[in-house]
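Trainee: pasting a predicted model and its sequence here:
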Amino acid sequence: MEICVYEGYDEMSKQSAEMIIKAVNEKPDGLLCIAAGSTPTGTLRYLVQEVKRNRVDFSKCKFVGLDEWVGMDRHDEGSCQHYLYSEFFDVLNINQENIHFFDAKAEDLEGECKKTDEFIVEHGPINVCLLGLGMNGHLALNEPGISFELSSHVVDLDNTTKKVGQKYFNEVTELSKGITLGCQQFLHAELVMLQVNGSKKSEIVKKLIENDVTTKLPGTILKKHQNSFLLLDEEAAEILPL
């Protein structure tokens, strides 16, 4: 895992976007997986800007959802899908047929996992996977203690995730389960980008770098990936001995 430290969030976002632009221009019909949340916002907005400048075209790309809160869909404000549609898919008028998300409101969630695994097999491997790191070290909703051998699966949320997740909602919202891609799917991706920003994440970044691969800190699995990048702003890297 290559570590890249940038001067500020904006520069990290820009350089992350440039990596995605390069990958998409090399394979215009590739499969992309993009995290929701506050961290990727700058990257997505830069990508939208560069689409308008004709530097990149996502119209032939396929997209697979990374994760979702069980019981929510794109119409629920605070959901992963709502964020991605608002910031990216709707802005660029991405064809709905090119987008596959978990239906986290479905009765058969295991069936949704199977559908997603099959979508990745059909259109994959994932060419670009843009991830964030949780305060507890999770990747997507792969919580501490989860098996690294899993593909898509349903998970009981860690207490830290339940607490931190409230920031996406206007009122207190019950969060108990998630549905997510598994670490095996990240390991099989061609390019994995792990973005982390802000001093609040500096401690978990330090643990990520100092620890060997362990399920106690799921983010460490990316140390086994041959083409993974840890993209940090200066605040997230502020206590690293770099």
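Mentor: Okay, I see it.

Trainee: alpha carbons only for contacts and neighbour counts from here, please
Mentor: Will do.

Trainee: give the full set of residues in contact with the residue lying closest to residue 200 once chain neighbours are set aside.
Mentor: Among residues not flanking residue 200 along the chain, residue 236 sits closest, at 7.2 Å (CA to CA, 6 or more residues apart in numbering). The contact partners of residue 236, by CA atoms under 8 Å, 6 or more residues apart in numbering, come to 196-202, 205.

Trainee: here comes the other one, which I'd like you to weigh against the first:
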Amino acid sequence: MRLIIRQDPESVAYYTANYIKQRILEFNPTAERPFVLGLPTGSSPITVYRHLVEFNRKKEISFQHVVTFNMDEYVGLPRDHPESYHSFMFNHLFKHIDINPKNIHILNGCAEELDKECTRYEEEIKKVGGIELFLGGIGPDGHIAFNEPGSSMNSRTRVKTLAYETVLANARFFGGDVNKVPKLALTVGVGTVMDAREVIVIITGAHKAIALNKCIEEGVNHMWTVSAIQMHPSAMIVCDEDATLELHVKTVRYFKSIEQVQEQLIGRDNIGLKGSISSLSKMNQDNNPHYNYSIQ
């Protein structure tokens, strides 16, 4: 697992958006071989989406051959409700980029049979060959999507009852009225996220520092579902300085030192997007012909 530390939320958002842009360009998607992207809602990704929209406006990237799957949706809110995650995604991203509407997948929280809707969603992911990169944010209690504390690490897309703390936190989007906040949601499972070939989680703010600590310095724990990414073969957390406040100083220095070595001693040109090192400069190869390894 990689931990990338940036100064502030804006720097985190730009790094993440630029990384996604570079991954899509490197993948070089086509209609027959689309880039499949998992996406979150919430406050964390808004600035990421703003940068992606700007990249698209400047024609630095196209989303014509990108297929998306969103993490979750409230149960009972129609698509056109201003607080539905369908509205959120179109307002912040989809209506501003050149994505084909047929390539957008968002759970239907008003489906007549919710269990069948969840099964259908998992099948749709399989039809396109699985998710290439899943972007996620977390709550202060370490939940990813609506996989709140106690969720199974092998869970799949399902109906989930929201914790009271989550309902209270989301009341600000419903005029402060707890009674207007949906109490159920459809969400991809922890297992669904972990099936992606790559997972990126953005964590910003001192209020999420304990969650980052639990994820980085403690073991896998279903009470902190984001900790599941410790088991993923290609996972990266991008955080700001405030989010590291509960980490040991030596932990922060360790992850920063890895970036320093990569940038200053190995050279960015020799390192792939995921941190893999497939070749070094000719000078280093001459000195040691056996360089061929990955930094995790």
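Mentor: Nice, I can see it. Here the structure is a predicted model, which means the values were calculated and not measured.

Trainee: please check the contacts of residue 236 of structure 1 and keep the buried ones.
Mentor: 196-199, 201-202, 205 (16 or more other CA atoms under 10 Å).

Trainee: re earlier: just give me the match in structure 2 for the residue nearest to residue 200 of structure 1.
Mentor: Per TM-score structural alignment, the equivalent position to residue 236 of structure 1 in structure 2 is residue 243.

Trainee: try residue 34 of structure 1
Mentor: Checking TM-score structural alignment: residue 34 of structure 1 goes with residue 39.

Trainee: now do its match against residue 255 of structure 2, distance only.
Mentor: Separation of residue 39 of structure 2 from residue 255 of structure 2 (CA to CA, to the nearest Å) stands at 26 Å.

Trainee: the match of residue 34 of structure 1 contacts residue 69, doesn't it?
Mentor: Yes: contact criterion CA atoms under 8 Å: residue 39 of structure 2 and residue 69 qualify, at 6.2 Å.

Trainee: who has more neighbours, residue 39 and residue 255 of structure 2?
Mentor: Just comparing residue 39 of structure 2 and residue 255: by other CA atoms under 10 Å the higher neighbour count belongs to residue 39, 21 against 14.

Trainee: for the residue nearest to the more buried one when sequence neighbours are not counted, list the residues it contacts.
Mentor: Residue nearest to residue 39 of structure 2 in three dimensions, not counting chain neighbours: residue 70, with 4.7 Å by CA to CA, 6+ apart. If a contact means CA under 8 Å, 6+ apart, then residue 70 of structure 2 has 38-41, 105-107 as its contacts.

Trainee: could you dump those residues to a markdown table with secondary structure and distance to residue 187 of structure 2?
Mentor: Shown next, in a markdown table, are the contacts of residue 70 of structure 2 (DSSP: H, G, I helix; E, B strand; the rest coil; distance: CA to CA, whole Å):
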| residue | secondary structure | distance to residue 187 of structure 2 |
| --- | --- | --- |
| 38 | strand | 12 |
| 39 | strand | 12 |
| 40 | coil | 11 |
| 41 | coil | 12 |
| 105 | strand | 13 |
| 106 | coil | 10 |
| 107 | coil | 8 |
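
Trainee: tell me the one of those nearest residue 176 of structure 2?
Mentor: residue 41 (19.3 Å; CA to CA).

Trainee: any idea how far the closest one is from residue 248 of structure 2?
Mentor: 30 Å.

Trainee: so between the two, which is more surrounded?
Mentor: The neighbour comparison of residue 41 of structure 2 against residue 248 (other CA under 10 Å) goes to residue 41, with 21 against 12.

Trainee: which residue packs closest to that one, ignoring adjacent ones?
Mentor: residue 85 (6.7 Å).

Trainee: that neighbour reaches residue 71, doesn't it?
Mentor: No: applying CA under 8 Å as the test, residue 85 of structure 2 and residue 71 come out as separate, 9.4 Å apart.

Trainee: what is in contact with those two at once?
Mentor: By CA under 8 Å, 6+ apart, the residues touching both residue 85 of structure 2 and residue 71 are residue 41.

Trainee: quick check: the aligned residue for residue 79 of structure 1 in structure 2?
Mentor: Correspondence of residue 79 of structure 1 to structure 2, assessed by TM-score structural alignment: residue 84.

Trainee: give the contact list for that match.
Mentor: 73-74, 77-78.

Trainee: which residues of structure 1 fall in strands?
Mentor: For structure 1, strands defined by DSSP state E occupy the ranges 2-6, 31-34, 62-64, 67-69, 99-100, 126-132, 153-156, 177-180, 191-196, 228-233.

Trainee: can you pick the most crowded of the contacts of residue 70 of structure 2?
Mentor: residue 107 (26 neighbours).

Trainee: nearest residue to that residue in space, please, no chain neighbours.
Mentor: Of all residues not flanking residue 107 of structure 2 in the chain, residue 73 sits nearest, at 5.9 Å (CA to CA, 6+ apart).

Trainee: great, nothing more from me.
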